[in-house]
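Undergrad: What follows is a predicted structure for the sequence shown.
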Amino acid sequence: MLKVENLDVWFGDLPERVHAVRQASFSVAAGESFGLVGESGSGKSTILRAITGLAGGWSGRIEVAGEAVSGRHRSRAFHKTVQMVFQDPYASLHPRHSVDRVLSETLHLQGMDQIDARITRLLDSVGLGRGFRFRYPHQLSGGQRQRVAIARALAAEPRLLLLDEPTSALDVSVQAEILNLLSDLRKDRGLTFVMVSHDLAVVAHMCDRLAVMRGGEVVEQMAAPVLRSGQAHSAYARDLLAASSSYRRESA
């Protein structure tokens, strides 16, 4: 479903150019959930933005469902295949647009018909009833806003969802609800996930495989059982696991 080869991403022009990602390579099979982990600034979210055309300049190769993408322009066909859910559900929703407008505009842009029926199904699919249809973002909780953002992403009926820290801006009490919703949607719709997270426990729970990033580079790829067992190969990945384990113990 997704292949990334020798990806470089940079911002700005020489001589002040900043390289955010260097020679990153990984692939994600159809129906798989793949995680990108690492400390802040390691390039995780930048990779997602390069895939969607939201990053700065980039080189290398990105293939989605066997089709190569180039530059920053993405076609309508691309956006029917790939959608992204952002970290902050309030910032990603227009504060003066109702849920109805958010979803109806997305459906119209995707050339969908039967808009009313589709909006009802989308709200039901993310655990929001039709009573939420004409509410505005400020009338919703953080978890409800993220459910709307997920419904908007699903409106195009994509096969690949890019998830950029989808629960980190939410209260701990609702994080599990959103993660369970995403797991159910993946199963029911046969979706492929690429999930960025700094929370290794979330990645271990949600993903089949993952890549560990440091300083814009992929330093190791591993299966989720390896992550759960703490048996990483690279020193950096072992340190990351140890730090995460220590944090969880102290929090408990």
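TA: Yep, it's here.
Undergrad: contacts, neighbours, all on C-alpha from now
TA: Fine.
Undergrad: distance of the closest residue in space to Val99 that isn't next to it in sequence from Val85?
TA: Using C-alpha to C-alpha, 6 or more residues apart in numbering and skipping the chain neighbours, the partner closest in space to Val99 is Arg133 (5.3 Å). Applying C-alpha to C-alpha, to the nearest Å, the value for Arg133 to Val85 is 19 Å.
Undergrad: swap in Ile115?
TA: Counting by C-alpha to C-alpha - Ile115 and Val85 are separated by 21 Å.
Undergrad: Please say which of the two ends up with more neighbours.
TA: Set Ile115 next to Val85 and count neighbours by other C-alpha atoms under 10 Å: Val85 wins out with 22 against 17.
Undergrad: right, and Gln175 touches Thr167 too?
TA: Yes - if you go by C-alpha atoms under 8 Å, Gln175 and Thr167 touch, sitting 5.4 Å apart.
Undergrad: what's the spacing between the residue nearest to the spatial centre of the chain and Leu181?
TA: What sits nearest the mean C-alpha location of the chain, by C-alpha atoms, centre = their mean, is Leu163, with 1.1 Å. Taking C-alpha to C-alpha as the measure, Leu163 falls 13 Å from Leu181.
Undergrad: next one: Ala223
TA: Ala223 sits at a distance of 23 Å from Leu181 (criterion: C-alpha to C-alpha).
Undergrad: Between Gln175 and Thr167, point out the one with more neighbours.
TA: More neighbours surround Thr167 than the other of Gln175 and Thr167, with 25 against 18 (other C-alpha under 10 Å).
Undergrad: give me every residue that touches that one.
TA: Listed by C-alpha atoms under 8 Å, 6 or more residues apart in numbering, the contact set of Thr167 reads Gln87, Gln175, Ile178, Leu179.
Undergrad: here comes the other one, which I'd like you to weigh against the first:
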Amino acid sequence: MLNVRDLDVWFGFPPDRVDAVKQASFDVAQGESFGLVGESGSGKSTILRAIAGLIDTWSGQITVAGQQVIGRRRDRGFYKTVQMVFQDPYASLHPRHSVDSVLSEALKLQGMQDIDRRIVQLLDDVGLGRGFRFRYPHQLSGGQRQRVAIARALAAEPRLLLLDEPTSALDVSVQAEILNLLADLRAEHDLTYVMVSHDLAVVAHMCDRLAVMQHGRIVEIMSGDALRRGEGKQDYTRHLIKASAGYSRA
């Protein structure tokens, strides 16, 4: 579903250029959930943004479902395949747009028909009843807003979801609900995930495999089982596991 080869991402120009991602390479199979972990500033979210077309200063090769993407330009076909869910549900929804407006716009942009039925179905898919349809973001909790953001991403009927810290802005009591929702949606819709998180417990729960990043480079690719056992091959990976607050080798 996704192939990334020798990806470099940078910001600015010499002498002030910052190389945020350096020679990153990984593959994600259809139906797999793949994690990107590492300390803040390691380049995790930057990789997702380069894939999504939100950054145009990159080089290397990105191939999605067999189609190579070039530069920042993405066509409608790309966004029918790939959608992104952002970290902050408070910032990702327009405060003056109702849930109905948000989902209607997403469906129309994808050329979908039967908008009314699809909105109801999307709300059902993410565990929100039709009673939420005409509410505004300020009338929703953080978890409900993130459910709307997930519904918006699903409007295009994508095959690949890019998840950028999808639960880190939520209360701990709500995080598990959203993670369980994402797990259910993956199974029901045969979705492929690439998930960025600083929380190793989340990645251990959600991901089949993961890449560990340090200073913009992938230092190790390992299985979720190896993470749960705390069996990192690199010193940095073992340090990350040990330092991860709340992480348990259950």
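TA: Sure, I can see it. All of these numbers come straight from a predicted model, not from anything done at the bench.
Undergrad: check which helix or strand covers the residue nearest to the centre of the first structure.
TA: Element membership for Leu163 of the first structure, per DSSP states H and E: strand 160-164.
Undergrad: Give me the mean deviation of that strand from the second structure.
TA: On superposition with the second structure, the mean distance recorded for strand 160-164 of the first structure (mean C-alpha distance after the TM-score superposition for the first structure) is 0.2 Å.
Undergrad: ok, residues contacting that strand?
TA: Residues from elsewhere that reach strand 160-164 of the first structure (C-alpha under 8 Å, 6+ apart): 1, 45, 48, 81-87, 153, 191-197.
Undergrad: all helices of the second structure, in order?
TA: 44-52, 76-81, 99-109, 115-125, 142-154, 172-189, 200-206, 224-229, 235-243 (DSSP state H).
Undergrad: most packed of those helices?
TA: When the helices of the second structure are scored by mean count of other C-alpha atoms under 10 Å, the highest mean neighbour count falls to helix 142-154 (a mean of 24).
Undergrad: Run through the residues that contact Ala153 of the first structure.
TA: Gln83, Met84, Val85, Leu161.
Undergrad: So which of those are in strands?
TA: Those of the contacts of Ala153 of the first structure mapping onto strands are Gln83, Met84, Val85, Leu161, per DSSP state E.
Undergrad: among those residues, who's most crowded?
TA: Using other C-alpha under 10 Å as the neighbour test, those are led by Met84, with 25 neighbours.
Undergrad: now that one: how far from Gly71 of the first structure?
TA: 18 Å.
Undergrad: Could you do Glu5 of the first structure as well?
TA: 15 Å.
Undergrad: just Leu182 of the first structure next, same as before
TA: Distance of Leu182 of the first structure to Gly71 of the first structure, computed by C-alpha to C-alpha: 30 Å.
Undergrad: swap in Val148 of the first structure?
TA: Distance, Val148 of the first structure to Gly71 of the first structure, using C-alpha to C-alpha: 30 Å.
Undergrad: for Leu109 of the first structure, same thing?
TA: Distance, Leu109 of the first structure to Gly71 of the first structure, using C-alpha to C-alpha: 22 Å.
Undergrad: can you check Gln146 of the first structure too?
TA: Between Gln146 of the first structure and Gly71 of the first structure the computed distance is 29 Å (C-alpha to C-alpha).
Undergrad: likewise Leu241 of the first structure?
TA: Taking C-alpha to C-alpha as the measure, Leu241 of the first structure falls 36 Å from Gly71 of the first structure.
Undergrad: and if you look at Ala77 of the first structure?
TA: According to C-alpha to C-alpha, Ala77 of the first structure stands 16 Å off from Gly71 of the first structure.
Undergrad: do Arg248 of the first structure as well
TA: According to C-alpha to C-alpha, Arg248 of the first structure stands 41 Å off from Gly71 of the first structure.
Undergrad: Then Met195 of the first structure?
TA: Met195 of the first structure is 23 Å from Gly71 of the first structure, where distance means C-alpha to C-alpha.
Undergrad: Could you check which of these two is surrounded by more residues?
TA: Met195 (26 against 13).
Undergrad: Now check that one against the second structure: what is it aligned to?
TA: Matched by TM-score structural alignment, Met195 of the first structure corresponds to Met195 in the second structure.
Undergrad: wait, its match sits on Ser33?
TA: Yes - counting by C-alpha under 8 Å, Met195 of the second structure touches Ser33, with 7.3 Å between them.
Undergrad: overlap in contacts of those two?
TA: Listed as contacting both Met195 of the second structure and Ser33 by C-alpha under 8 Å, 6+ apart are Cys207.
Undergrad: and the residue lying closest to Leu123 of the first structure once chain neighbours are set aside, how many residues sit next to it?
TA: Excluding the flanking residues, the one nearest Leu123 of the first structure by C-alpha to C-alpha, 6+ apart is Gly129, at 5.8 Å. Applying other C-alpha under 10 Å, we find 13 residues neighbouring Gly129 of the first structure.
Undergrad: distance of Gly129 of the first structure from Thr167 of the first structure?
TA: 21 Å.
Undergrad: just Pro158 of the first structure next, same as before
TA: Pro158 of the first structure is 20 Å from Thr167 of the first structure, by C-alpha to C-alpha.
Undergrad: Give me the distance between the nearest residue to Lys22 of the second structure once chain neighbours are set aside and Pro15 of the second structure.
TA: Of all residues not flanking Lys22 of the second structure in the chain, Asp8 sits nearest, at 4.6 Å (C-alpha to C-alpha, 6+ apart). Between Asp8 of the second structure and Pro15 of the second structure the computed distance is 17 Å (C-alpha to C-alpha).
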